[in-house]
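Asker: With the sequence up front, the predicted model follows.
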Amino acid sequence: MDHPLVLDPTGTDIQGESVRIRERGAAALVELPGGVRAWSITDQALLKGLLVDSRVSKDAKQHWPAFMAGEIPPDWPLFLWVAVSNMFTAYGADHRRLRKLVAPAFTARRTEALRSRIAAITAELLDELAATARRDGIVDLREGFAYPLPIRVISELMGVPEELNPGLRTCVDGIFDTSLTPEESQANYLEMYRILTELVAFRREHPGDDMTSLLVAPADEGAQLTEQELIDTLLLVISAGHETTVNLLDQAISALLTRPVERAKVLAGQVSWSDIVEESLRYEAPVAHLPLRFATDDLELGEGIRIAKGDPILASYAAANRDPKIHGDTADVFDPTRPNKEHVAFGYGAHHCLGAPLARLEAELALPALFERFPNMGLAVDVSELGAVPSFISNGHRRVPVTLGE
């Protein structure tokens, strides 16, 4: 207990690290950047229990003594993850108020209305991939497909003008990059706020049928939303709305490219694309570890596990999704035919991801379109050369180079 496992900020071996944490127990101490210690929860049942426990909060301003005492500086690499004022960090009634303001943008009707737009963007990207392949021979499916699709969808949903997109992308990447220095982290944080302030100003001048305009209106009328909450809510939706889907697409594509049997089954209709999506979410959670929650009281959790009041808690989704207690001896096997694909990739309880249906829709439209357009596609490098994004939060590859085999 005195020697926590130090998380690798570069995320080089997320699943191997998850095994090492699990070996220390259902709840084990890990060390985050800056020497901050937290309890990593790898047991899925225990994690679900904590995610719905009223004695567990996401509000560092109320429930993390180190943060309240000013011991967590603004240049701490994970500062934004705990300092923002939006539904991600809100607790109790505040969380319900903020979630209610965002929920209208993610209703089943609004999500379904995006189907034709997602299909159109997918078709455009496939044409661009084909053109790139004819010119260069090899295309990077993360850069040319998995990344641009979600960011274009969420940018249109949010009403982000095109000129702000490159800066937003860079900043969102930085938020998830746990290998940044304190100086780089703070510079990224300040630039993100500058861009979001510009977005709000633009939509005040040019309101439209988009989520930013919907949120600006109540903020301007003084209805339940401060300016800080408005900016931080946009930060949450834009970042969460694309990074997780990028990784979902990336991991599903990579899984099928390295498993010809499963690929043949789905293309023959023996396995559904929904099965591929759910098993991809289970097998490689798009978010490996999600910081942070805090115990609002001493927690006695059985099996000798005691989390003290104020202790930080890390939701370790990648490990919990491969919990042998849930998935048995095949927990580490990618198997779209498994009857139980239970996972917590989108969280659980009150903070379950509002955008989960949109992410699933994007994947269930984009994946079949890609594999049906390029049935002879193959990896251009060994799987060991795909690398990892520099993060223990974001679980994706650095690149997915392929030949399209047209």
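Answerer: Received, thanks.
Asker: C-alpha from now on. contacts and neighbour counts both.
Answerer: OK.
Asker: Which residues belonging to stretch 199-210 are considered buried?
Answerer: Leu199, Val200, Phe202, Arg203, Pro207, Asp210 (16 or more other C-alpha atoms under 10 Å).
Asker: sec struct for the fourth one, please.
Answerer: What that stands for is Arg203. Secondary structure, DSSP: H, G, I helix; E, B strand; the rest coil: Arg203 is helix.
Asker: So which of the buried residues of stretch 199-210 is the closest to Ala264?
Answerer: Among these, Asp210 lies closest to Ala264 (C-alpha to C-alpha), at 39.8 Å.
Asker: so how far is Leu199 from that closest one?
Answerer: In this view, Asp210 and Leu199 are 12 Å apart by C-alpha to C-alpha, to the nearest Å.
Asker: List just the nearest of the buried residues of stretch 199-210 to Pro150.
Answerer: Of all those, Pro150 sits closest to Asp210, with 16.0 Å by C-alpha to C-alpha.
Asker: Strands along this structure, start to end?
Answerer: 5-6, 27-31, 37-41, 56-57, 139-140, 290-295, 299-300, 306-307, 312-315, 378-379, 401-403 (DSSP state E).
Asker: Adding mean neighbour count and distance to Gly347, write the ones you listed out as JSON lines.
Answerer: Putting the strands of the chain into JSON lines (neighbours: other C-alpha atoms under 10 Å; distance: least, C-alpha to C-alpha, whole Å) gives the following:
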{"stretch": "strand 5-6", "mean neighbour count": "17", "distance to Gly347": "23"}
{"stretch": "strand 27-31", "mean neighbour count": "21", "distance to Gly347": "17"}
{"stretch": "strand 37-41", "mean neighbour count": "24", "distance to Gly347": "13"}
{"stretch": "strand 56-57", "mean neighbour count": "25", "distance to Gly347": "14"}
{"stretch": "strand 139-140", "mean neighbour count": "22", "distance to Gly347": "29"}
{"stretch": "strand 290-295", "mean neighbour count": "22", "distance to Gly347": "9"}
{"stretch": "strand 299-300", "mean neighbour count": "14", "distance to Gly347": "21"}
{"stretch": "strand 306-307", "mean neighbour count": "16", "distance to Gly347": "21"}
{"stretch": "strand 312-315", "mean neighbour count": "26", "distance to Gly347": "9"}
{"stretch": "strand 378-379", "mean neighbour count": "18", "distance to Gly347": "31"}
{"stretch": "strand 401-403", "mean neighbour count": "20", "distance to Gly347": "30"}
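Asker: Put this next to the first one:
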Amino acid sequence: MTSGNVLRLDVNGQDVHEEGRLLRSEGSAGLVELPGGVPAWAVADAATLRKLLTDPRVSKDPRAHWTALREGRIGEDWPLLIWVSVRNMFTTYGADHRRLRALVSKAFTPRQVDAMRPEIEQITTGLLDRLEHSGASGEPVDLREEFAYPLPVEVICRLFGVPVDRRAAMRSVVDTIFDTTVTAEQAQANSHELYELMRGLVADKTANPADDLTSALITARSEDATRLDADELVDTLILMLTAGHETTVNLLDHAVTALLTHPEQLAAVLRGDHSWADVIEETLRWQAPVPYLPLRYAVEDIALDDGTIIAKGEAILAAYAAAGRDPAEHGATAGRFDLSREDKQHLAFGHGVHFCMGAPLARLEAAIALPALFARFPGLRLAVDPAELATVPSFLSNGHTAIPAVLGGGA
């Protein structure tokens, strides 16, 4: 790896957009240092990233294509190991990826997703009722804790049949996976707890199958073990129950805060001048819910348009937040939240064969939840100065630790 500068990514994720600006100034790709001193090429240029995400010379299989892992330079104590050690569609390439994706993709077809609309509406109404109760005294409520977070968690847990009494533990381990400030020891302990939870879920559903995706995956494995081995089953559940809600939580988080801090644009939406789809897509572009996504690997040497060479076996980090604000695609106003922007294209859900299959579900949840929130509480406002909103301690998750707000009365 050769480059003029190496950017050490802030594990606290305090200013991913300034990091993105610095990375874009490096050209097509810039060298970064991940926790543990692990190097990678971060791609912040939107056009370059889009090409690489569809390039067959780019793999997501670290066992086959990441030299550092194959040579033993990535140890069991690497804090981000869970992101590359799992065996599911997230870390596979070619035929293996197609095989694993096919097992889950049928649950996320447009028809299947739309069939979840009544349930999402029911969950949303329940959360709004609870919000109204907790904010009745006029005291601030936390919109992340009481709305943006529980909605996607409830949806994904129902989809996969996670019992109510295990959801708090699942939330804790998922939060820790995305917390890039944890120590190696904490990360290892969390991984152990995560696997215990998932194996327990598989055991329960094997003994007591139900109408949920976990039971469906177990049935698929029992009918033909070549489609899904035991480790792949558990790791697929880990993928779906972790990444399955994080994007939506942060989408709702930033959509709400964007509208509350841009009241003129909120008013335009409520007048019908802009759609809720405009809000969702501009939020995804402006504040990618996952700023960086580890990792991809060069199957062979790859020459980028500016002459940068990503050598065979080197790691590639997709810088989604930076790509969303690339002035080359969105002009001088790329850093602004602007619902009137004609081109709202983004890479927040990825691109190519690894495009997030949960994207339609995330969009549907937001399309139901956002208008319902602002219809129920037309006087909704932040309870603190926007500058006081703290970000979650992570460069892999882009959200706030809390969104204190005053409901301002009902409709």
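Answerer: Sure thing, it's come through. This is a predicted model, so every value here is computed, not measured.
Asker: In structure 2, which residue is most central in space?
Answerer: With distances taken as C-alpha atoms, centre = their mean, Thr247 lies nearest the centre of structure 2, 3.3 Å away.
Asker: Now do the contacts for the aligned partner of it in structure 1.
Answerer: Thr247 of structure 2 maps onto Thr244 in structure 1, with residues paired by TM-score structural alignment. Counting by C-alpha atoms under 8 Å, 6 or more residues apart in numbering, Thr244 of structure 1 touches Pro286, Val287, Ala359, Ser394.
Asker: now Asp10 of structure 2
Answerer: Phe395.
Asker: Next, work out how far apart it and Asp301 of structure 2 are.
Answerer: Going from Asp10 of structure 2 to Asp301 of structure 2 by C-alpha to C-alpha gives 28 Å.
Asker: same deal with Glu185 of structure 2?
Answerer: 35 Å.
Asker: just Arg376 of structure 2 next, same as before
Answerer: Distance, Arg376 of structure 2 to Asp301 of structure 2, by C-alpha to C-alpha: 55 Å.
Asker: In terms of packing, which of those two has more residues around it?
Answerer: Arg376 (17 against 14; other C-alpha atoms under 10 Å).
Asker: Now check structure 1 for the residue matching the more buried one.
Answerer: Matched by TM-score structural alignment, Arg376 of structure 2 corresponds to Arg373 in structure 1.
Asker: again with Asp45 of structure 2
Answerer: In structure 1, Asp45 of structure 2 lines up with Asp43, judged by TM-score structural alignment.
Asker: who's in contact with that match?
Answerer: Applying C-alpha under 8 Å, 6+ apart to Asp43 of structure 1 gives the contacts Arg22, Ala26, Ala27, Ala319, Ala320, Asp323.
Asker: again, 6 Å this time
Answerer: Ala26, Ala320 (C-alpha atoms under 6 Å, 6 or more residues apart in numbering).
Asker: Quick check: most distant residue from the centroid of structure 2.
Answerer: Farthest-out residue of structure 2 from its mean C-alpha position, per C-alpha atoms, centre = their mean: Ser137, at 34.3 Å.
Asker: Tell me the spacing between that one and Tyr195 of structure 2.
Answerer: 42 Å.
Asker: ditto for Thr333 of structure 2
Answerer: Distance of Thr333 of structure 2 to Tyr195 of structure 2, computed by C-alpha to C-alpha: 44 Å.
Asker: With neighbour numbers in mind, choose between the two.
Answerer: Tyr195 (16 against 12).
Asker: Identify the residue nearest that one in space, chain neighbours excluded?
Answerer: Once flanking residues are discounted, Tyr195 of structure 2 sits nearest to Val234: 7.6 Å by C-alpha to C-alpha, 6 or more residues apart in numbering.
Asker: The longest helix along structure 1: how far from the chain's middle?
Answerer: As assigned by DSSP state H, the longest helix anywhere in structure 1 is helix 227-257. Put simply, helix 227-257 of structure 1 sits 5 Å off its chain's centre (C-alpha atoms, centre = their mean, to the nearest Å).
Asker: Mean deviation, that helix versus structure 2?
Answerer: Compared with structure 2 after the fit, helix 227-257 of structure 1 shows a mean deviation of 0.4 Å (mean C-alpha distance after the TM-score superposition for structure 1).
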